[in-house]
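Asker: My questions are about this predicted structure, shown below with the sequence.
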Amino acid sequence: MRTYDVAPLFRSSVGFDRLPDLLSQAERSEATAAWPPYNIEKVAEDEYRITMAVAGFTSDEIELTQHDTALLVSGQKGQESERQYPHRGIAARTFRQTFDLAEHVKVTGASLENGLLTVDLKREVPEALKPRRIAIGGRQAAIGQDNAPAQVEHRAKAA
């Protein structure tokens, strides 16, 4: 079975319009998307790290681009000298890997060390979009009056 019925997911969810697109995109992914090999690690609650094995590439030959919710990592080897290789086990082919990021995930840093490209990511949800508690008021609150309970004055009887 190669089709998915996502209709039940939409019965109790709002705003997940990209979900069917992500499922169909994952279905179409090519086997070549596995090169270069990579890990995705959850470092903390809202922090992630992508580590890619890019042996033989320099930082000048790798390009990182984030556009909206997509992170593109591409690499292209520069001109090689006239070397002869009886056996070439270290791949030097061009690569292009795209990662779909959740909303508000930003790249916070990248480094290349010992043939491993490390890309640090962090989810930074704006304060206006964070969950907030909403007070439930009566008719007065709906009209726009103060939510404080009314105080009744108490006067002592004159003796």
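Answerer: Good, I have the coordinates.
Asker: C-alpha from now on. contacts and neighbour counts both.
Answerer: Fine.
Asker: Let me see the ranges of the strands in this protein.
Answerer: Remark: strands assigned in the chain by DSSP state E are 38-44, 47-53, 62-67, 70-75, 95-100, 105-113, 116-123.
Asker: got these as JSON lines, with mean neighbour count and distance to A142 columns?
Answerer: Formatted as JSON lines, these follow (neighbours: other CA atoms under 10 Å; distance: least, CA to CA, whole Å):
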{"stretch": "strand 38-44", "mean neighbour count": "12", "distance to A142": "41"}
{"stretch": "strand 47-53", "mean neighbour count": "18", "distance to A142": "40"}
{"stretch": "strand 62-67", "mean neighbour count": "13", "distance to A142": "42"}
{"stretch": "strand 70-75", "mean neighbour count": "17", "distance to A142": "42"}
{"stretch": "strand 95-100", "mean neighbour count": "14", "distance to A142": "42"}
{"stretch": "strand 105-113", "mean neighbour count": "15", "distance to A142": "37"}
{"stretch": "strand 116-123", "mean neighbour count": "18", "distance to A142": "35"}
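Asker: alright, now check it against this:
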Amino acid sequence: MRNFDLSPLYRSAIGFDRLVNLLESGQTQSNGGYPPYNVELVNENQYRIAIAVAGFAEHELDITAHDNLLTVKGAHGDEPTERNYLYQGIAERNFERKFQLAEHIQIKGANLENGLLYIDLERVVPETLKPRRIEIK
């Protein structure tokens, strides 16, 4: 029997309670793991994504959310820079990173600090979906 490593699925899905939702989405990422990122569980209903965007200014980053899909794009300006590298280990290429979000996940804000882009998320479950106690009379 084959063993399947499902850890890549957990890295890009935030707020899912069931793996079935992610498998049904069929969302794939083919960006080769650039830029690196972390997904942090702050508390039961709050998450934080940290993306390493060294070399990008705020105006070169674009964050959009549409239909439970969070997209982060980084694009440098079209100004060519002539540099003579002896060694280039810092990637400066444009990127697009997508995250599939579960229902009821809301983006609370984003900030750029020390080369890391932080995106704060929160799960907000409507009152109608929360369990409620029924009194017996």
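Answerer: Received the coordinates, thanks. Here the structure is a predicted model, which means the values were calculated and not measured.
Asker: Quick one: the strands of the first structure as TSV, columns for distance to H87 of the first structure too.
Answerer: Shown next, in TSV, are the strands of the first structure (distance: least, CA to CA, whole Å):
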stretch	distance to H87 of the first structure
strand 38-44	24
strand 47-53	20
strand 62-67	24
strand 70-75	22
strand 95-100	21
strand 105-113	25
strand 116-123	23
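Asker: dump the residue contacts of L71 of the first structure.
Answerer: 64-65, 98-101 (CA atoms under 8 Å, 6 or more residues apart in numbering).
Asker: my bad, should have said R49 of the first structure
Answerer: Taking CA under 8 Å, 6+ apart, we find R49 of the first structure in contact with 39-43, 118-121.
Asker: Could you single out the nearest of these to V54 of the first structure?
Answerer: Nearest to V54 of the first structure among those: T118, at 10.1 Å, using CA to CA.
Asker: was I right about that closest one contacting V54?
Answerer: No: counting by CA atoms under 8 Å, T118 of the first structure does not reach V54; the two are 10.1 Å apart.
Asker: neighbours around the residue nearest to L101 of the first structure when sequence neighbours are not counted, how many?
Answerer: Counting by CA to CA, 6 or more residues apart in numbering, T69 is the residue found nearest to L101 of the first structure once chain neighbours are left out, at 4.8 Å. For T69 of the first structure, the count of nearby residues is 13 (other CA atoms under 10 Å).
Asker: Tell me how far stretch 82-95 of the first structure lies from the chain's centre.
Answerer: Stretch 82-95 of the first structure sits 34 Å away from the centroid of its parent chain (CA atoms, centre = their mean, to the nearest Å).
Asker: before we move on, the earlier item: looking at the contacts of L71 of the first structure, which is nearest M1 of the first structure?
Answerer: If you rank the contacts of L71 of the first structure by distance to M1 of the first structure using CA to CA, D100 comes first, at 24.7 Å.
Asker: ok so, going back, so which of the strands of the first structure gets nearest F16 of the first structure?
Answerer: Closest of the strands of the first structure to F16 of the first structure is strand 95-100, at 14.6 Å (criterion: CA to CA).
Asker: now that closest one and strand 62-67, what's the angle there?
Answerer: Interaxial angle, strand 95-100 of the first structure versus strand 62-67 (axes from the mean of the first three to the mean of the last three CA atoms, to 10 degrees): 30 degrees.
Asker: Return the mean post-superposition distance for strand 95-100 of the first structure against the second structure.
Answerer: Strand 95-100 of the first structure, aligned to the second structure and superposed, deviates on average by 0.7 Å (mean CA distance after the TM-score superposition for the first structure).
Asker: Which other helices and strands does that strand contact?
Answerer: In terms of contacts (3 or more CA pairs under 8 Å, 6 or more residues apart in numbering; DSSP states H and E), strand 95-100 of the first structure is packed against strand 70-75.
Asker: equivalent range in the second structure for the strand it packs on?
Answerer: Aligned by TM-score structural alignment, strand 70-75 of the first structure falls on residues 69-74 of the second structure.
Asker: Relative to the whole chain's centre, how far out is stretch 96-111 of the second structure?
Answerer: Here stretch 96-111 of the second structure is found 6 Å from its chain centre; the criterion is CA atoms, centre = their mean.
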